[in-house]
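Undergrad: Sequence and computational prediction follow.
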Amino acid sequence: MTTTPIRVTVWNENIHERRVGSHPAELYPAGIHGAIADGLRELLGSSVEVRTATMEQPEHGLPQEVVDTTDVLLWWGHEDHPGVADEVVDRVHDAVLGGMGLLVLHSGHYSKIFRRLMGTTCSLRWSPDVAREVVWTVAPTHPIAVGVPDPLVIDEQEMYGEFFDIPVPEELIFLSTFSGGEVFRSGATWTRGFGKVFYFSPGDQEYPVYRHHGIRRVLANGVRWAAPVRRGPRLDATMHRRGWVDGTPLSD
């Protein structure tokens, strides 16, 4: 029996790595998106088809045909969240409500798409000073936690801390502590419409976090977990075509 591969798109702002001679360019010569894509291919093999997209491409690399043929989208952004076109955000938002999985990474908590899906500011405490992050698994039976070291130790990382202004997670999987004593809900999930959303915070551009095997395992598990059980129109569009609006049947 053959299994259809999960169609994955790794989206990256790709600003830091394009600066010649910068530290992120040295760490990630193929871009953060390239490192993430390599990790998914390494751990998931033929069960995935992975492509990448970046902000500087036409329609940010996410035209309708790409979004329509993506089962799981990974989103890494940092420096230019406002520069992401609203029509692309609308497209991704509709796709998530229609069943596409979304993994939001690190500074993507401030992205337009995550804030729209969460309905909150998604603000947090932050420090650029180098810190040791210890990622503790608090839901060891969750599929995203399978095979992940507990704790998962990142020797160099920037600090994200509470309060993190997000809706109460449906599932809290990882909780991070830092060398300064801070804590952070670093891995959490929600459902929106038919789609699954997973936020995972480790992954600053100044550190080789996406080469860490444990981090790669989390993302690979996240892709499997977020793969859609159905992929199609968002619920309100489906109900409208069937003669319903906001849960109320239309009169003939």
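TA: Sure thing, it's come through.
Undergrad: C-alpha from now on. contacts and neighbour counts both.
TA: OK.
Undergrad: which residues in this structure form strands?
TA: 6-12, 48-54, 72-76, 101-105, 125-137, 152-161, 171-178, 183-192, 195-200, 244-245, 248-249 (DSSP state E).
Undergrad: how about JSON lines for those, with distance to Ile36 and mean neighbour count added?
TA: Output for the strands of the chain, formatted as JSON lines (distance: least, CA to CA, whole Å; neighbours: other CA atoms under 10 Å):
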{"stretch": "strand 6-12", "distance to Ile36": "7", "mean neighbour count": "23"}
{"stretch": "strand 48-54", "distance to Ile36": "9", "mean neighbour count": "20"}
{"stretch": "strand 72-76", "distance to Ile36": "9", "mean neighbour count": "26"}
{"stretch": "strand 101-105", "distance to Ile36": "11", "mean neighbour count": "27"}
{"stretch": "strand 125-137", "distance to Ile36": "19", "mean neighbour count": "17"}
{"stretch": "strand 152-161", "distance to Ile36": "17", "mean neighbour count": "20"}
{"stretch": "strand 171-178", "distance to Ile36": "19", "mean neighbour count": "21"}
{"stretch": "strand 183-192", "distance to Ile36": "17", "mean neighbour count": "20"}
{"stretch": "strand 195-200", "distance to Ile36": "13", "mean neighbour count": "24"}
{"stretch": "strand 244-245", "distance to Ile36": "40", "mean neighbour count": "14"}
{"stretch": "strand 248-249", "distance to Ile36": "44", "mean neighbour count": "11"}
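Undergrad: ok, and here's another one to check against it:
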Amino acid sequence: MPPVDHGESLRTVTATRYVAPLREGGSLPGLVEADDLGMYVLKFRGAGQGVKALVAEVIVGELARRLGLRVPEIVLADLDPRLSKAEPDEEIQDLLDASGGLNLGFDYLPGSFDFNPRVRDPGADLAARLLWLDALVLNVDRTWRNPNLLLWHREVWLIDHGASLYFHHRWGPDWVPAAEYRYDISDHVMLPAAGSIADADAALRPLVTEDLLREVLALVPDEWLAADPAFASADQVRAAYLAYFARRLDQAATWVPALEETRAARV
């Protein structure tokens, strides 16, 4: 599959049929068909994690794509809650009823399966780059228990980034980035396979410019950001994310050597 070029916005599709639940994780994603005849894994705004999980999915997924990692195409999916009337499962009915409007869809990768680096070597460079990205965005959900990686057409694809950027669940009007963010990679699925994280940092950090971050943040729908009670506008929320990334990148001279020390201890 060639890289997806979203330009200035994500594609928007309309969900036309709820096909099946994917009972993995707490958010109960579902497989849906859309008006473009595509099949998408839908993450619902009415799920327990709420819209902020969808925001994190867009930011981290599209940042990963721009750094050369493979992520299924992300689309905005308009959902009519009346689709729930065809569903016999009351839990799914409630989820669809609570999720009218824009939700988040990911291109369905038929025939994909969970990636296990013990079975297939991902390569030292890919493993290190993925580890570096997860440390940048504080993704705590890439462990042996839940790797959130798929193997499709012999390539590794990244999924499920809703647990990243966890600080946005606790911020308020006077929020500023923390002086330091601790990130433990000891249980990261890619740690045993990773090459030099310092080399990954040297390759990737220069690419994460303010312009690139603004481009990624512009992909998040205003209505999702404006719903955040901590700030007065969507632009203020975007500015807060920019402030986080600026601080986190400035701190790289501290957290990258710490990651490298942990990696070296495993070699």
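TA: Now that the structure is in, tell me what you want to look at. Here the structure is a predicted model, which is why all the values come from computation and not from measurement.
Undergrad: Next, the TM-score between them, please.
TA: Once superposed, the chains reach a TM-score of 0.28 (TM-score structural alignment, normalised by the length of the first structure), with 131 aligned residues with a CA RMSD of 6.5 Å.
Undergrad: Looking at the strands of the first structure, which is nearest to Asp38 of the first structure?
TA: strand 48-54 (8.8 Å; CA to CA).
Undergrad: Who are the packing partners of that closest one?
TA: Strand 48-54 of the first structure sits against strand 6-12, helix 31-44, with contacts defined as 3 or more CA pairs under 8 Å, 6 or more residues apart in numbering; DSSP states H and E.
Undergrad: Export those as TSV, with columns for distance to Asp94 of the first structure.
TA: Shown next, in TSV, are these (distance: least, CA to CA, whole Å):
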stretch	distance to Asp94 of the first structure
strand 6-12	16
helix 31-44	23
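Undergrad: returning to that earlier point: format the strands of the first structure as CSV; extra columns: distance to Ala226 of the first structure.
TA: What follows is the strands of the first structure, written out as CSV (distance: least, CA to CA, whole Å):
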stretch, distance to Ala226 of the first structure
strand 6-12, 10
strand 48-54, 13
strand 72-76, 7
strand 101-105, 5
strand 125-137, 18
strand 152-161, 21
strand 171-178, 13
strand 183-192, 10
strand 195-200, 5
strand 244-245, 28
strand 248-249, 30
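Undergrad: of the ones you listed, which approaches Val89 of the first structure most closely?
TA: strand 72-76 (11.5 Å).
Undergrad: Which strands or helices does that closest one pack on?
TA: Using 3+ CA pairs under 8 Å, 6+ apart: strand 72-76 of the first structure touches strand 6-12, strand 101-105.
Undergrad: Report the angle between that strand and strand 101-105.
TA: 20 degrees (axes from the mean of the first three to the mean of the last three CA atoms, to 10 degrees).
Undergrad: just the angle between strand 72-76 of the first structure and strand 48-54, please?
TA: Going by the same axes, to 10 degrees, strand 72-76 of the first structure makes 40 degrees with strand 48-54.
Undergrad: returning to what we had before: for Gly31 of the first structure, find the nearest of the strands of the first structure.
TA: Per CA to CA, nearest to Gly31 of the first structure of the strands of the first structure: strand 6-12, 8.1 Å.
Undergrad: Now do that closest one against strand 48-54, angle only.
TA: Going by the same axes, to 10 degrees, strand 6-12 of the first structure makes 20 degrees with strand 48-54.
Undergrad: and strand 6-12 of the first structure with helix 31-44, angle?
TA: 160 degrees.
Undergrad: Nearest approach to Trp190 of the first structure belongs to which of the helices and strands packed on strand 72-76 of the first structure?
TA: Of these, nearest to Trp190 of the first structure by CA to CA is strand 101-105, at 10.0 Å.
Undergrad: so what does that closest one touch, helix or strand wise?
TA: strand 72-76, strand 195-200, helix 213-226.
Undergrad: Now tabulate those in TSV and tack on distance to Ala53 of the first structure.
TA: As requested, those are exported to TSV (distance: least, CA to CA, whole Å):
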stretch	distance to Ala53 of the first structure
strand 72-76	10
strand 195-200	19
helix 213-226	17
